[in-house]
Structures are given as structure tokens and as C-alpha cells.
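*Asks:* I'll drop the sequence and a predicted model, then ask my questions.
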Amino acid sequence: MILLTGGAGFIGSNFVLDWFSQTDETIINLDKLTYAGNLQNLVSLNEDTRHVFVQGDIGDRERVSELIVQYRPRAVINMAAESHVDRSILGPETFIQTNIVGTFRLLEAVHDYWKTLDASSKKEFRFLHVSTDEVYGSLNKNAPAFTETHRYQPSSPYSASKASSDHLVNAYHRTFGLPTLITNCSNNYGPYQFPEKLIPLMITNALAGKPLPVYGDGKQIRDWLYVTDHCSALRRVLEAGEPGDIYNIGGWNEKPNIEIVRTICALLEELSGSPSNYSYLDLITHVKDRPGHDTRYAIDARKIERVLNWKPGETFETGIRKTVQWYLDHQEWVTNVKTGAYREWIEKNYSEQRS
């Protein structure tokens, strides 16, 4: 079995669902259930004994140690993180506590466990740390894409906290020999993404007839990765990655934000029809740019393709169409997330399973 942290979030819940579509191996899912953690994403697994949910914090070293000793996982995948740049600007401390202190305490618990394993189990064990391309900072328009050896130059409290966690993971490999893996991914999108991020925010606001806020001129460029492609890459890295190594995971889909918004507007009009008295494009509203806004991210994903024979299965065109259609088909999910009704559902259905 494996221990997954942050498995009720956007990427985490997609990873759990994707994992069970490929294997019967048990997942111990440790999640703090902050605002972005949502067990409704995993409701289809309510009766599935392969999925063991535990509410808890990676910063609680004693609790994490108890879980590891109890279940003796062959691998730990760390997805638990605060991940929204705007929130990190308004309140950095939570990001420091979760992404740096939490990762440190998780590493300590894992290292203590790993030391007790026999030689064969030590060699096979893996600690996979899921990180972001934002640790590399910003690129000029014509600069080469980020490789795994690119210098770390984080711009926001969020990316600085993730860079710090990456360095800690590397240190535990170099100093103690812990068999770690690090992945740095580009911007994810797809089903179950909390509607504060660009793509679900634009979809849900447009459907509600609300403004579509675009920072500055909207020409900031990101590389977009469909979440299920990210999940398949993580499985591949866990399966065949070299301990101590780093793998960039990207979608080969560089797009300016304003193009993303316009594409969403066009797809909504195609898939659900136009509003009667305006166009979705009319809702685009340019707002003051955020402090320290990175100009461009771009992932060079040739290493993972060359070394591990992985590449994304979705183009942006296929992935964004699937995403828009998913939100059109799951508007009740969006309503529950925004109103907090899903938290009441969690209390009702999972209170007895909490430790």
C-alpha cells in the first residue's frame, strides 16, 4: 500500500481515482480537509476498502508516525500543500507552516520509519514529493523552457515555500540516503478543481453571468497540463524514477491567460448556448495585476519522455473541452463547494471515521 497526503484536493482526488482505475493497491489517504479538500470528489469510493481516509495534518508528526507504523507503506506521496498564489500574498504564514514545516515533519516521520526497514525494503521504498514549476521563477518570452537544472528563483510566498520544501527533500536524500523523488509540474486543470483557480473560476463566473477578472493585459503565459496526464506521470515516476532525481512534468501547451479565457467563452457558447442578451466575451474584465506576477512559465518535459517514456495524452484542445463539459455536467458540485454545503456532508458521513 501507499500513503498519500493531500488526497482529497484537486490533484490528489484525481490521483486516487486514476490509481484505482489502474491497480487494486490500497491508498491510505491523509488529508487535513482545508477549504480545498473535498471528500465529495471521492464519493464513488465510499464502499471501496482499497481507499482508507484519515483526516489529519502532515505537520502532526506523532499522528503521521502512528499511521506509517500501523500501515507500513512501500511509498509515501506528498501532495499536501497550500497552493494558491493570491492567498499566499494575503496570508503567507499558512504556506510556511504547511509547505515548509509540514514537509519537514513528514520527512522526519518517514525517515524514522525508513531506518527500521530491512535492506531490501529500504532499497524499494520511495518518497515522492509533488512540487511546481513556479519554484523556477519567471521566464522571458523567448527564453528556453525550465529544465530540471534551472536555477530556483521563486517570486511569491507560495513558490518560495515550495522551493524550500524541495530543498528539504533533496537534503534528506543527500544527507540521510532517503530514496526521494521530486516532480515539478506546470499548471494543472481538469475536473474537481476548486473554483478559485483561473479555468474553473472563468467557467463558473461565466455561467453565473459574473465578471471574468483577468490580471493586467492577460498576456502572462503558462504551460497547461491536464490533471489525468499529471496523474499518469506521477505513477510512472513512482514506478521507475531514480532515487534522488527530479522530473519536470509539462503538457507542451503554452498559452497566454487571455487566450484561455476566450477559449472557455467560445466553448461555453458552443456546448451550452449563448446568453440571451450578451456574449460571454462581454464579461471579460481587466483588473490590476497582482504583485510579483510571473510573466511566463514553460516546462521542458523531454527528460521524463526520454528516461521514463512518458508524455501527455491530451492536447490543450481536447483537455479544455473535457474540462468545460465536466463543469457543465457538475454544477451541483460547484454550488456545494461555494456554499460550504459539502462540509456539512463531510460531518454527516465521515465523523465516525476521523481519528
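*Replies:* Here it is on my side, so go on. Residues are numbered from 1 along each chain as shown.
*Asks:* Please make it C-alpha for all contacts and neighbour counts, starting now.
*Replies:* Fine.
*Asks:* what ranges do the strands span in the protein?
*Replies:* Secondary structure of the chain (DSSP state E): strands at 2-5, 27-31, 51-55, 75-78, 126-132, 180-185, 187-189, 212-215, 221-226, 245-249, 254-256, 284-287.
*Asks:* so which of those gets nearest residue 111?
*Replies:* Residue 111 sits nearest to strand 126-132 of all these, at 9.5 Å, using Cα to Cα.
*Asks:* The closest one to strand 180-185, inter-axis angle?
*Replies:* Strand 126-132 runs at 20 degrees relative to strand 180-185, counting by axes from the mean of the first three to the mean of the last three Cα atoms, to 10 degrees.
*Asks:* Strand 126-132 vs strand 245-249, what angle?
*Replies:* Strand 126-132 runs at 40 degrees relative to strand 245-249, counting by the same axes, to 10 degrees.
*Asks:* The stretch 101-250 of the chain: helices as residue ranges?
*Replies:* For the stretch 101-250 of the chain, applying DSSP state H, counting those that start in this stretch gives helices covering 103-114, 119-124, 157-176, 198-207, 227-240.
*Asks:* dropping in the other structure now:
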Amino acid sequence: MLILELAGVLAGPQVGQFFAELGATVVKVEPPAGDVTRTWKTAAEAPDTDVSAYFSCANWGKESVVLDLTTPAGLAAVHRLAARADIVLASYKPGDAEKLGVDYAALRQLNPELIYGHLTGYGPAAKRAGYDAVLQAETGFMHLNGLPGQAPQKMPVALIDLLAAHQLKEGLLTALYRRACSGQGALVQVSLLDSALASLANQAATWLVTGRDPQPLGSGHPSIVPYGTVYRAADGIQLILAVGADRQFRQLCEALGRAAWAAEARFATNEARVAHRAALEALLHGRIGELPGAELLAELERRAVPAGAVRTVGEALSHESAQAMLLPPAAGFAHPGLRTVAFRSPQWPVAAALPAPPRLGPLPVE
């Protein structure tokens, strides 16, 4: 399978790497200056490389070709690639692909079975460019992601881009199945806006059902207690609980040596615990602060009470449970990578290793 990637930044390239991990050939078409994320470097990165950490998060397993689509030669080269591609990934503002001659209508004339995935910020009729941080603000995520009375907070990853990437994967896989049945290509359109709104889930349903706007609770949960709040144990370990059932709460109280709490009317049911959130949280903060975190987590696991330590990114990726998600270092790139494919099946293999994120450079074109 040949994937032609005309998309840049994160959402489209994430989809490209997804297919590369599943064995597809992915040709990434870049402008002469390269994908802009090649220049998005932290202060700790080497200044003389065109493979930034950000670029590497979404571009393993690809070939890079530099083409100027505003020139006849560049456009002709892309048309040759599109004529034999299975999927084209694009992330142009509405109208820009048409100006360049790489829109779905133009490319399907060359390849009727082509599947064309188009990412936009606000849909095919809105020319406004989409930026993850702005979409986080406009769709309610920043409002919810903060502490009561404090400033809204952006997510620490480009969450809306990643949600849109997942929507596009689903659409493209559906289109591939449809093509296998009918032989017909398809246009699959995904916007950051729709992807974000679709992912508001229970927070959206709260407003739709009650008419009340969900409010920020820090890491707490609006309808489950205790769930998500961070506690600090006596040894400094920070941990969270995810107690979604009354049985689990009874086990938590026994593990804390406070079985009587579960019998109190104000804490006996989840509905009661939500109503008496502040009182219960104060008790939990106080008691957990008296206990060693590692021992408490082990006891909670033994009792099947959902809980976990708060880890740094480095701690999470260094943990034994994360090793299967890492791509091994490859020639020209001494660092491991992170997989985008998180499912497994005995019916087909996922690449054990991939070529490194490509340096910016031309690919010979027929």
C-alpha cells in the first residue's frame, strides 16, 4: 500500500506513521523548507539537526521528498505519485488544495480508486486555519482543564490534533473496507472542531441533559468520587484513586484502616459521596498523608481498588509495561521512538522496527 502524505505538523503525519507501522510505504512530500515541525526544538536539542523531537514523534518509517507544488515540475511529480497511491493525506485550508491542483476532484481523475483524507480546522466550508491550542480554548477543553477559580489550562500535548488523527484513521479504514467491497474511492473529511466536540463525551452530555455548564474541578471527576484527585502519601509519593463502585470504596476504606467511613450515610453511595465531596476529600487527604504510598498502592492493587502513582513522562516510558510501545533506534537516529499503533492482533504483524524519521531530502521521482 502506498500512502502519499501532503499533510504537515501533527495530525496528518500521525496517520501517516500509523500506516507505516502497519507495513505501508509512506512518501512524505515536504516544501523546500521542510515540515515546520523540523524547527520546533526544545532548548535541550541539538541546533544542527533537521529531525527535531517533535518531528520524530510522527514521522518514523517514511521517505521524504522535497517538491514545490507551485511549480509545474513539482505538481507533475505529485500527480505521478497520486496516480498510483492508495491514500492521500492532506491538511490544506479549504480552497488551497484546489489552487495547487492536489484536491480530491483533481486527483481522482488520475486515480478513481483513490482514498483522500482531508484534515481542516473548522470544516470544508470554513477557510480559517486550525490550531490545536485555539481549538482547545474554543471547544471547552481549556475551561474544564484547570482548578476552580484559576486560569484555564491548555493540555500539555496537542490533544485536538491527536483526536482528529484518530477520527481520520477510522474514516480511512472504513473507506478502505468500502473500496474492497465496491472498488470505489472516497473523500474522507475530518475537522479539528468536530473531533474535539465529539470527544467532550460525558461533559457535553452533562450540559445537553441538565443545561448546566460543567465547571473545572482540577483532576477531580464531576460525577464520581473519589476519582482523579491527587493525594500525597507520607513518603512523598503522589497517587490517584479511580473508585467507580461502592464495593471498591468499601475496600478502599478497609485498606486505609477506616472501614467505618463506608458505613456513613454521607459516603455509602457514589451519589452521596458526590454530594459530600469536600468532606470526603479532606478525610482522604489526611489519612493517605499518614501512610507510605508504595505499601498503600500494593494493598489497593491486592484489593482490586483502581489506583496508581503519578509518574513523569520519563518514568512512564521507562516502566516495564511501556517497552512494547517503543520503537528501537534506527540508522541515522540514535533515539527510540513511540509507536502510534497501540492495538495487537495475532492475525497480522506490527512492524518490530521502522526506518528512522527521514532527513529532509529529495526522493527520485519517475
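*Replies:* That came in fine, so what should we check first? Note that the structure is predicted; figures quoted are calculated from it, not measured.
*Asks:* Fetch the TM-score of the aligned pair.
*Replies:* Superposed pair, TM-score by TM-score structural alignment, normalised by the length of the first structure: 0.39. Supporting alignment: 202 aligned residues with a Cα RMSD of 5.6 Å.
*Asks:* could the strands of the first structure go into CSV alongside distance to residue 268 of the first structure?
*Replies:* Listed next are the strands of the first structure as CSV, based on distance: least, Cα to Cα, whole Å:
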stretch, distance to residue 268 of the first structure
strand 2-5, 34
strand 27-31, 33
strand 51-55, 35
strand 75-78, 35
strand 126-132, 29
strand 180-185, 27
strand 187-189, 16
strand 212-215, 13
strand 221-226, 18
strand 245-249, 28
strand 254-256, 19
strand 284-287, 14
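*Asks:* nearest to residue 319 of the first structure, of those?
*Replies:* strand 221-226 (5.9 Å).
*Asks:* buried stuff in the closest one?
*Replies:* 221-226 (16 or more other Cα atoms under 10 Å).
*Asks:* Just put these in TSV and tack on distance to residue 28 of the first structure.
*Replies:* Below are the buried residues of strand 221-226 of the first structure laid out as TSV (distance: Cα to Cα, whole Å):
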residue	distance to residue 28 of the first structure
221	36
222	33
223	31
224	29
225	26
226	24
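*Asks:* Sort out which one of those lies nearest residue 54 of the first structure for me.
*Replies:* Among the buried residues of strand 221-226 of the first structure, residue 226 lies closest to residue 54 of the first structure (Cα to Cα), at 27.1 Å.
*Asks:* Would you confirm that that closest one contacts residue 319?
*Replies:* Yes. Using Cα atoms under 8 Å, residue 226 of the first structure is in contact with residue 319, at 5.9 Å.
*Asks:* Ok, which of the helices of the stretch 101-250 of the first structure comes nearest residue 10 of the first structure?
*Replies:* Of the helices of the stretch 101-250 of the first structure, nearest to residue 10 of the first structure by Cα to Cα is helix 227-240, at 8.6 Å.
*Asks:* so what does that closest one touch, helix or strand wise?
*Replies:* Where contact means 3 or more Cα pairs under 8 Å, 6 or more residues apart in numbering; DSSP states H and E, helix 227-240 of the first structure is packed against helix 10-22, strand 180-185, strand 187-189, strand 245-249, helix 302-308.
*Asks:* Kindly recompute the last result at 10 Å.
*Replies:* Packing partners of helix 227-240 of the first structure (3 or more Cα pairs under 10 Å, 6 or more residues apart in numbering; DSSP states H and E): helix 10-22, strand 75-78, strand 126-132, strand 180-185, strand 187-189, strand 245-249, helix 302-308, helix 316-329.
*Asks:* Buried residues, the second one. List them.
*Replies:* Of the residues in strand 75-78 of the first structure, 75-78 count as buried by neighbour count, 16+ other Cα under 10 Å.
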